[in-house]
Each structure stands twice: as structure tokens, then as C-alpha cells.
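Peer 1: okay, sequence plus prediction incoming.
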Amino acid sequence: MSNEDKTKPSLDTAKNLFGNLTSAALNLKETKPKVFYGAVGGVALLVLIAVFSGGESRPAVQQYNKQALAVGQTYSLKSPNSYDPNSTIRIVPAPGTLAAYDDTEEADRTGTCQHFPQGTKVKVLRLQDAFDTANSFAEVSIEGGECNGKTGWVLSIDLQ
């Protein structure tokens, strides 16, 4: 038996199945039009959801690898949580007080030696553990600029 002979029965079966489904759908359309059009609408809705629900080309969330910091070493300030290269990083007087500051006042945002641009060189003076995480905060000294020697605390993830 050749391949053509083997595919002939399956082709006939497929044609019969398609014919049966078509006649059943037309019969349903004539006898119960609400059910028929509801099913057509449901299938169309599923197709629309499938078409519009995927394929977005959003960048994957970048995971930050926390590096081991060493006291006495010089690092650059860099916020891994910001895509804006012009964003600043705040230096605070005590570890863990970042959330206590309200930057709604203009003086809080423009005051000297509070916010530093990314890339500012700092030297780590000491490290502080918090929330069961080793070295969560770092006390740093600003290296260069008008705030040279000013000390304060930053999140350790802001040092690279």
C-alpha cells in the first residue's frame, strides 16, 4: 500500500468531519440563533484577547548584583533603581533615615551637599547592617567638589 493510499482515508475522514461540523453549526444557527452568535462572539473575543495580550517588548527587569564593599575604598554613586542619568542620590546624616525626608520643599531638593549626581566619587568610612542584611548602609565621605570631605550615609546598593 503506497503513501497516497494511506492518506486517502484520513483525508476523507477530515472532509467528513468538516462537513459534519459545518452542518451542525448551520443547524444551530437556524434552531438557536442566540447560542450560535454567542459562541461566535465568544470565539472572536478569545481571539482578540490572544492577539492583544502578548508580544510586548518591555525590557526585562535588571537584577542588581550587590558587590562586596570594603572600608577605605573609593566608589561612585550610582542608583540601580533609576533609569534617569540625571537623577541624584541623597546623602543623609543617619543610616536608614531616607524615608524620613520629604522632598516636597524646594530647599530640600536644592540645598547644598544633600543631593549628589550619579558618578560622584565617595570613600567608604564604615558599613552598617540593617534588617538582617549585612552592610545595608555605608557611611561615605565625598571626594572632590565643593562638598569635599562631607560625610553622610547612603544605601550600599548605590555604591558601584
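Peer 2: That came through fine.
Peer 1: hey, let's count contacts and neighbours off CA atoms from now on
Peer 2: Fine.
Peer 1: how close does residue 108 get to residue 151?
Peer 2: 17 Å (C-alpha to C-alpha, to the nearest Å).
Peer 1: the two: which is more packed in?
Peer 2: residue 151 (20 against 13; other C-alpha atoms under 10 Å).
Peer 1: please, which helix or strand holds the closest residue to the more buried one other than its chain neighbours?
Peer 2: Leaving aside its sequence neighbours, residue 151 sits nearest to residue 141 (C-alpha to C-alpha, 6 or more residues apart in numbering; 4.4 Å). Assigned by DSSP states H and E, residue 141 belongs to strand 133-142.
Peer 1: below is structure B, check it against A:
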Amino acid sequence: MAEATQTWSERLAELGIALPAVAAPVAAYVPAVRSGNHVYTSGQLPFVDGKLALTGKLGAGVSDEDAKAAARTCALNALAAIDALVGIDNVVRVVKVVGFVASAEGFTGQPGVINGASEFLGEVLGDAGIHARSAVGVAELPLGSPVEVELIVEVR
């Protein structure tokens, strides 16, 4: 857990995590917007170096562990969007995580998949990463992604 005097940038460096470039929007929206003391990210897909890291559905070929790792990547991409807008060190806390999981009929493990994002935020932000959350199963996600994650964070 991060020390009280440590910045989020320092914590990321300590963990050996570099924020990626912000993923380019795939439609008519921006990666994040600020309203008052909150930043809302658009849904982030598991892009790595501009390419979707994984495609498919849970319960139909995509493993829970691979999707959990993809949810972590989505959260990392959301932090990058926040950093580009207001600077990561201005984050006070994560307020809410919404995760979507492309699910085949009968798949009910959405919460475990989205734990990939939640656990990552806790690893990086400690108590400030504790949040409210929704984990929703959907029929399809953009570009065939198995997961999509959006964040609401409080900022200074």
C-alpha cells in the first residue's frame, strides 16, 4: 500500500508500472471529462500498443483469468486517460467502477472478471482505490472485446 507521503506517480514507478498512451477513441467521444471534483472516463477496452489484447466472450472460449487480466489493462488505460486530463497525482479516490463483460449464455462470473480492475486499483491506490462497483454481463462489446471498464474518480 502507498505511504501517505508518496504520490501516485511514485507508487506506479515503485510497482514498475508505466501509464500507456491514451487509447484513441473508436467513435464520437473523448477518453475522459471533468465535472467539478470528479473525472468520468469513457469505457476503456484492453488496448495494448494500439491493439485489442483479447477478443471473444466469457463462457465461450475466453478464460476467466485472461479476461481478469484484460480488465486490469482496461483500468490501467482508464488511469492513463485520467492522467492525461488532470494528472494522476490529483486523484483523491476512486468512487465507482463499472465493468462490462461480454458473456455467453449461462456465464455468471462477471464479478470475478471485474476483480481484475478492482484489485489493480487497490494495488496502486491503496485505500483510495476502494470503490463502489457494478459488474454487468452483456451480449457484445465494441470490437469484440471481452471486457470494458469505466471509472469515476474524485480529484483535487
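Peer 2: Arrived safely, thanks for sending. Because the structure is predicted, anything quoted here is derived from the model rather than measured.
Peer 1: what's the TM-score for these two chains?
Peer 2: For this chain pair, the superposition-based TM-score is 0.23 by TM-score structural alignment, normalised by the length of the second structure; 68 aligned residues with a C-alpha RMSD of 5.7 Å.
Peer 1: before we move on, the earlier item: name the helices or strands packed onto the strand holding residue 141 of the first structure?
Peer 2: The elements that strand 133-142 of the first structure packs onto, with contact taken as 3 or more C-alpha pairs under 8 Å, 6 or more residues apart in numbering; DSSP states H and E, are strand 121-130, strand 151-155.
Peer 1: quick check: buried residues in the particular helix or strand that has residue 37 of the first structure in it?
Peer 2: In the assignment (DSSP H and E), residue 37 of the first structure maps to helix 33-52. Under the neighbour-count criterion of 16 or more other C-alpha atoms under 10 Å, helix 33-52 of the first structure has residue 36 buried.
Peer 1: who's in contact with residue 151 of the second structure?
Peer 2: 39-43, 75, 78, 94-98 (C-alpha atoms under 8 Å, 6 or more residues apart in numbering).
Peer 1: 6 Å - rerun?
Peer 2: 40-41, 96-97 (C-alpha atoms under 6 Å, 6 or more residues apart in numbering).
Peer 1: pretty sure residue 72 of the second structure sits against residue 117.
Peer 2: Yes: between residue 72 of the second structure and residue 117 there is a contact under C-alpha atoms under 6 Å: 4.3 Å.
Peer 1: which one of those two has more residues nearby?
Peer 2: residue 117 (28 against 24).
Peer 1: with distance to residue 32 of the second structure added, can I get the contacts of residue 151 of the second structure in JSON lines?
Peer 2: Putting these into JSON lines (distance: C-alpha to C-alpha, whole Å) gives the following:
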{"residue": "40", "distance to residue 32 of the second structure": "6"}
{"residue": "41", "distance to residue 32 of the second structure": "4"}
{"residue": "96", "distance to residue 32 of the second structure": "14"}
{"residue": "97", "distance to residue 32 of the second structure": "14"}
